[in-house]
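1. Sequence and predicted model, in that order:
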Amino acid sequence: MYLSLLLLQIATLVYHQLTTRFDFYPFNGVRHYSIQERRNEALINGIIMVIPIILTLTRIPLLIGIGGLIWTLVVVGAVLSWWLPYLTGIAVYKMPNNETWPQVYERIFSRTIIILPHFKNNPRPNLEHMILHFLILGSAIISFVDAVPQVFA
């Protein structure tokens, strides 16, 4: 289980960094990001994703569980930034440059590959982010599956 968890976490980080730094249009929309937006996204989320990997490398079940909590917080962020606006139209986050989430979505993501049906006129998660969210959720779940039995043994 440990090796699978570690490989999944590394795959999640690599996938995120590749899709944040390189233009795979129409799969992603980074061509519509500013250089500063790309750097910030790669750096901030890269650091957040490296921490659970480091915790997993310790092989200490409690630390692996803490890594699972970090992945869970990232899942919550994905739900708040992508899935809540899609399902309800409610945008939680304020964008740093005073753009609204629908404006950011229109500028960056609206012309990427999207497989979800329209729900009202709400921004829809694109395929790139659906895959990323699946990887993040898997990292959270497998962290707990690996750690919890050992912590409470």
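-> Looks like it arrived, so ask away. All figures in this text were calculated on a predicted structure; none of them were measured in a lab.
2. all contacts plus neighbour counts: C-alpha atoms, from now on.
-> Fine.
3. What segments of the protein are helices?
-> With helices called from DSSP state H, the chain shows them at 2-21, 35-57, 61-78, 84-88, 101-108, 127-151.
4. before we go on, here's another structure to hold up against the first:
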Amino acid sequence: MFISLLILQIVTLIYHQVTTRVDLYPFNAVRFYSEKERQIETTVNGVVMGIPIIFTLTQNPILISIGGCIWILIITGAILNWWLPYVTGQEFYKMSKEETWVETYERIFAKTIIILPYLKNNPRPNLEHMILHSLIFCSMTFSWVYIFLA
């Protein structure tokens, strides 16, 4: 179980970093990010996703639990940023001072691969982020399963 947890977390981090740095259009939207946006995204999320991996490597249940809490915070951000706007049409998280989430979505993500049906005219999570959010959810779940089964 330890190896599965570690591999899953590493795959999640690698997937995020690759899809944020490498242009795989129309799967991702790297070409529509500014260099500054891409740098901030890879650095901040790389550190945040890297911490639970480091905690897992210690095999210390308390640190792995803290890592599990970090994954909860990450998936909460994904829900607030992507899923609630899709379901409700409401913006819950302000991306920047210059743009609304809808404006950011239209500029960056609207032309990527999207498999979800329209809900009114709400921004839809693209396939890249659906996969990422699934990996994050699994990393969170595996962290807590590992703690409770250890």
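-> Perfect, I can see it now. Please read all numbers here as calculations on a predicted model, not as lab measurements.
5. tm score of chain vs chain?
-> TM-score of the superposed chains, computed with TM-score structural alignment, normalised by the length of structure 2, equals 0.98; 150 aligned residues with a CA RMSD of 0.8 Å.
6. ok so, going back, among the helices of structure 1, which is nearest residue 116 of structure 1?
-> Across those, residue 116 of structure 1 has its closest neighbour in helix 127-151 (8.4 Å, CA to CA).
7. Which residues are in contact with residue 94 of structure 2?
-> For residue 94 of structure 2, the contacting residues are 100, 101, by CA atoms under 8 Å, 6 or more residues apart in numbering.
8. again, but for the one 3 residues further on
-> Residue 97 of structure 2 makes no contacts at all, as judged by CA under 8 Å, 6+ apart.
9. what's the distance between it and residue 35 of structure 2?
-> 18 Å (CA to CA, to the nearest Å).
10. Leaving out the residues flanking it, which one is nearest to residue 90 of structure 1?
-> Excluding the flanking residues, the one nearest residue 90 of structure 1 by CA to CA, 6 or more residues apart in numbering is residue 84, at 6.3 Å.
11. sorry, back to before: minimum distance to residue 29 of structure 1: which of the helices of structure 1 has it?
-> Nearest of these (CA to CA): helix 101-108, 5.2 Å.
12. So which bits of that closest one are buried?
-> Going by neighbour count (16 or more other CA atoms under 10 Å), the buried part of helix 101-108 of structure 1 is 101, 102, 104, 105, 108.
13. now do stretch 143-153 of structure 1
-> Applying 16+ other CA under 10 Å to stretch 143-153 of structure 1 flags 143, 144, 145, 146, 147, 148 as buried.
14. try stretch 43-57 of structure 1
-> Using 16+ other CA under 10 Å as the test for burial, stretch 43-57 of structure 1 gives 46, 48, 49, 50, 52, 53, 55, 56.
15. Please apply the same query to stretch 69-84 of structure 2.
-> Judged by neighbour count (16+ other CA under 10 Å), stretch 69-84 of structure 2 contains these buried residues: 69-72, 74-75, 78-84.
16. can you name the residues of structure 1 that it overlays?
-> Under TM-score structural alignment, the alignment places stretch 69-84 of structure 2 onto residues 69-84 of structure 1.
17. what does the matching stretch rub up against?
-> 48-49, 52, 90-93, 123-125, 133, 136-137, 139-140.
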